[in-house]
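>>> can't give you the sequence, but here's the structure:
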C-alpha cells in the first residue's frame, strides 16, 4: 500500500497546489474532489496530475441518490437530476483515470445535510430510501462499467444516516454491491465510519477485492458541535488502526491509503505541516507493527 493525500485534508489547496504538495512530500497518489476539479478545470486537472506522475486514488463524490424517494413529480425530477449528475461524475472519474468514484448515497429524502428538518417535504421511510439507492445503482453501474470506472459505496457512521448516507455498515454496502461485477461496484473502508462495527472484520474479509478504497483518519472524543468535523489525525482519537489495516491487507487490498480529515484546526494549519504530520502518523500509527 502507498500513502495518498485526500484533497479535503488540505482543503485550502487548489488541485495545482495539492498536486505540487504531493510531489514535494514524496507521495505517489492524490484523492480529488469534484468541487476542486471544477475550480481548476477538468482538463487542466488531468494535465497536472499526469505531468506530476500521480495516481488518482479516488474522486469524491458521487451519490446523493435518495431524493427520488419524495412523492410525485418532485421525486421523479430529483431522481433524474441525481442520475444526470452521477453520470457526469463518472465521466470525470474516467477522464482522471481515478481508481474509483466514491459514492455517498444520501440520507432520508428531503433531509438536507447539516440543516434543520424542513417543516414538510421529507420522508421518514428509511427502507424506501435504501431501495432508491439500489434502483439508482442499477442505472449507474452499467454506465460506469462501460467507462472503466468503479463505483465505491461508502457506508457512513450512523450519526449521518438522516442527512448523508442511509448505508451505515460495511455489510450493507457490500450487499448492494454483490449483484455487480467487482470491477463496476466496490466498497469503501473508512476508519472513521466503520471502526465501531462489531462485524467489521468479518465484512472486510467478505468484501475481499471489492474494497475499492481504504481511507483513514481518527474518531475524536468528544466530538465537536459540528459532528462532520470530528475527524482527527491518526493517533489523536480512539481508533486502533493496526488490526483494521491488517484485515484490509489480508482481504487482498493493494491500493492506496487515503488520509481524509474534516477538521477545522487541521484546515487552519499550514498544509505542508499537515502533510508532514500525516506521513509520520501513517508510518507510526496506521502501519504500526504488532
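Right, received. Where do you want to start? Since the model is a prediction, treat every value here as computed from it, not as a measurement.
>>> drop to CA atoms for contacts and neighbour counts, all remaining ones
OK.
>>> buried ones in the helix ranked longest in the chain?
Criterion DSSP state H: the longest helix present in the chain is helix 72-96. Within helix 72-96, the residues that count as buried by 16 or more other C-alpha atoms under 10 Å are 75, 78-79, 82-83, 85-87, 89-94, 96.
>>> elements contacting it?
helix 42-52, strand 55-63, strand 101-104, helix 126-146 (3 or more C-alpha pairs under 8 Å, 6 or more residues apart in numbering; DSSP states H and E).
>>> could I get the ones you listed as TSV with mean neighbour count and distance to residue 181?
Formatted as TSV, the helices and strands packed on helix 72-96 follow (neighbours: other C-alpha atoms under 10 Å; distance: least, C-alpha to C-alpha, whole Å):
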stretch	mean neighbour count	distance to residue 181
helix 42-52	16	27
strand 55-63	25	19
strand 101-104	26	15
helix 126-146	18	9
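>>> all strands for this protein, in order.
2-6, 29-33, 55-63, 101-104, 151-153, 185-190, 211-216, 218-219, 231-232, 256-259 (DSSP state E).
>>> hmm, back to that, closest to residue 245 among the buried residues of helix 72-96?
residue 93 (26.0 Å; C-alpha to C-alpha).
>>> hmm, residue 103 and the closest one touching each other?
No: in this structure residue 93 lies outside contact range of residue 103 using C-alpha atoms under 8 Å: 11.9 Å.
>>> residue contacts, residue 219?
192, 230, 231, 232, 236, 237, 238, 239 (C-alpha atoms under 8 Å, 6 or more residues apart in numbering).
>>> in addition, the following structure is provided for comparison:
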C-alpha cells in the first residue's frame, strides 16, 4: 500500500490542510492536489503542509484547456507549472479542453466544430509549454478522457492520441495519464499502454458505474462497484515500467456527501483487494 495516493477530490469536502491531516492519520504517503484548493489554502502554506507531513504530491490537477489558443490559457498553464514545481508534484495533469466555445455545463453558444483544428491547437500549445515545464523540472501529463467528454473537456479520447502528441517532446517533459475510468473501454488500450513505456506519468484508478448518473462527470465509483476489470490494466502499466504512485480519483456525489474518513478507509480496502500494488 506504499504506492497508494489519495486524490483530494475523492474526499472533496477536505481542504488541503484536512486532506494532508487525513493522509497522515490513515498512513497514506502520497496525495494528489487540485489547484483551486491549493489557491484557497495558499500556495506557500500548502507547500509547507505537505513538506511537514512528509507526503509526496503524486499530481497537481489541472492544467490544460488549450484548445482556445488564447494567450491567457498559456499564461494560466505557466502559473500551473510554477505551482507544480513549488509543490514538487510528480506531474501536472493536463485536461486539454474540448471544442473551442463549448463550455462544460453551459448551453451551446458560438463554437467551432473543427475537431482536428482543436487538436492542432493542443500540439501548438505543448510546443510552447513543454520547454517551460522542463526548465522547472515539471512533467506535463496529457490525460485522454472518455469520448463522452470530447466536446466540452478533452479532444483527446484515447491513450494513442495522447501519445501521438507527447512523443515529439522529451519524455521527462511530456507524459500521459492512464486513468482506468477513461481508457478501460478502448480495444487498443493494452497495446497503447505498452507503447507508453517511459511516458506514463500517472496511473489513476476508479470504477465506471452502470448505469451512469445524470451528471456523467460523477459516474466514477469505488473499485469493485462498476464494470472495469482492473488486473489487466494494472499488469500492463507495471509491464510498461511504471513504478510511481497509484492515485484513487473518484468523483461521486454519494462519496462526497459521506464522512471523508470513512471514504478513505473504504477506498484503501478496495485498492488493496483489486489494485494490490
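Thanks, I have it. Keep in mind that this is a model prediction, so the values were computed, not measured.
>>> tm score of chain vs chain?
After superposition, the two chains reach a TM-score (TM-score structural alignment, normalised by the length of structure 2) of 0.99; 276 aligned residues with a C-alpha RMSD of 0.8 Å.
>>> export the strands of structure 1 to TSV and tack on distance to residue 113 of structure 1?
Converted to TSV, the strands of structure 1 look like this (distance: least, C-alpha to C-alpha, whole Å):
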stretch	distance to residue 113 of structure 1
strand 2-6	21
strand 29-33	17
strand 55-63	13
strand 101-104	12
strand 151-153	18
strand 185-190	19
strand 211-216	21
strand 218-219	20
strand 231-232	17
strand 256-259	22
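>>> so which of these is nearest residue 275 of structure 1?
Here strand 2-6 is closest among the strands of structure 1 (C-alpha to C-alpha), at 7.7 Å.
>>> by how much does the closest one deviate from structure 2 on average?
In the superposition with structure 2, the average deviation recorded for strand 2-6 of structure 1 is 0.2 Å (mean C-alpha distance after the TM-score superposition for structure 1).
>>> can you mark which positions in that strand are buried?
3, 4, 5, 6.
>>> stretch 247-256 of structure 2 now?
Going by 16+ other C-alpha under 10 Å, stretch 247-256 of structure 2 has these buried residues: 247, 248, 249, 250, 251, 252, 253, 255, 256.
>>> quick one: what's aligned to the third one in structure 1?
To tie it back to what came earlier, the one meant is residue 249 of structure 2. Aligned counterpart of residue 249 of structure 2 in structure 1: residue 260 (TM-score structural alignment).
>>> tell me how many other residues crowd residue 1 of structure 1.
Other residues within reach of residue 1 of structure 1, judged by other C-alpha atoms under 10 Å, total 11.
>>> tell me if I'm right that it and residue 257 touch.
Yes: using C-alpha under 8 Å, residue 1 of structure 1 is in contact with residue 257, at 6.5 Å.
>>> circling back to that earlier point, tell me which of the helices and strands packed on helix 72-96 of structure 1 sits nearest to residue 20 of structure 1.
Relative to residue 20 of structure 1, the nearest member of the helices and strands packed on helix 72-96 of structure 1 by C-alpha to C-alpha is helix 42-52, separated by 7.8 Å.
>>> list the helices and strands that closest one packs on?
helix 15-24, helix 72-96.
>>> what's the closest of those helices to residue 149 of structure 1?
With C-alpha to C-alpha as the criterion, residue 149 of structure 1 lies closest to helix 72-96 of the helices and strands packed on helix 42-52 of structure 1, at 6.0 Å.
>>> got the contact list for that closest one?
34, 42, 45-46, 56, 58-59, 61-70, 100-101, 136, 139-140, 143-144, 147-149.
>>> try it again at 7 Å.
46, 56, 59, 62-65, 67-69, 101, 144, 147-149 (C-alpha atoms under 7 Å, 6 or more residues apart in numbering).
>>> farthest pair within these?
46 and 69 (35.3 Å).
>>> before we move on, the earlier item: take the helices and strands packed on helix 42-52 of structure 1 and lay them out in CSV including distance to residue 132 of structure 1.
Shown next, in CSV, are the helices and strands packed on helix 42-52 of structure 1 (distance: least, C-alpha to C-alpha, whole Å):
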stretch, distance to residue 132 of structure 1
helix 15-24, 33
helix 72-96, 9
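>>> looking at those, spot the one closest to residue 275 of structure 1.
For residue 275 of structure 1, the closest of these is helix 15-24, at 8.1 Å, according to C-alpha to C-alpha.
>>> ok, average deviation of that closest one from structure 2?
Mean for helix 15-24 of structure 1 is 0.4 Å (mean C-alpha distance after the TM-score superposition for structure 1).
>>> outside of that helix, which residues touch it?
With C-alpha under 7 Å, 6+ apart, helix 15-24 of structure 1 has contacts from 7, 36, 37, 40, 45, 48, 49, 52.
>>> now stretch 125-140 of structure 2
With C-alpha under 7 Å, 6+ apart, stretch 125-140 of structure 2 has contacts from 66, 81, 84-85, 90-94, 172-175.
>>> what do we get in structure 1 for residue 123 of structure 2?
Match for residue 123 of structure 2 (TM-score structural alignment): residue 134.
>>> for residue 135 of structure 1, see how far away the residue nearest to its match when sequence neighbours are not counted is.
Closest residue in space to residue 134 of structure 1, ignoring its immediate chain neighbours: residue 176 at 6.7 Å, by C-alpha to C-alpha, 6 or more residues apart in numbering. Remark: distance between residue 176 of structure 1 and residue 135 of structure 1 (C-alpha to C-alpha, to the nearest Å) = 10 Å.
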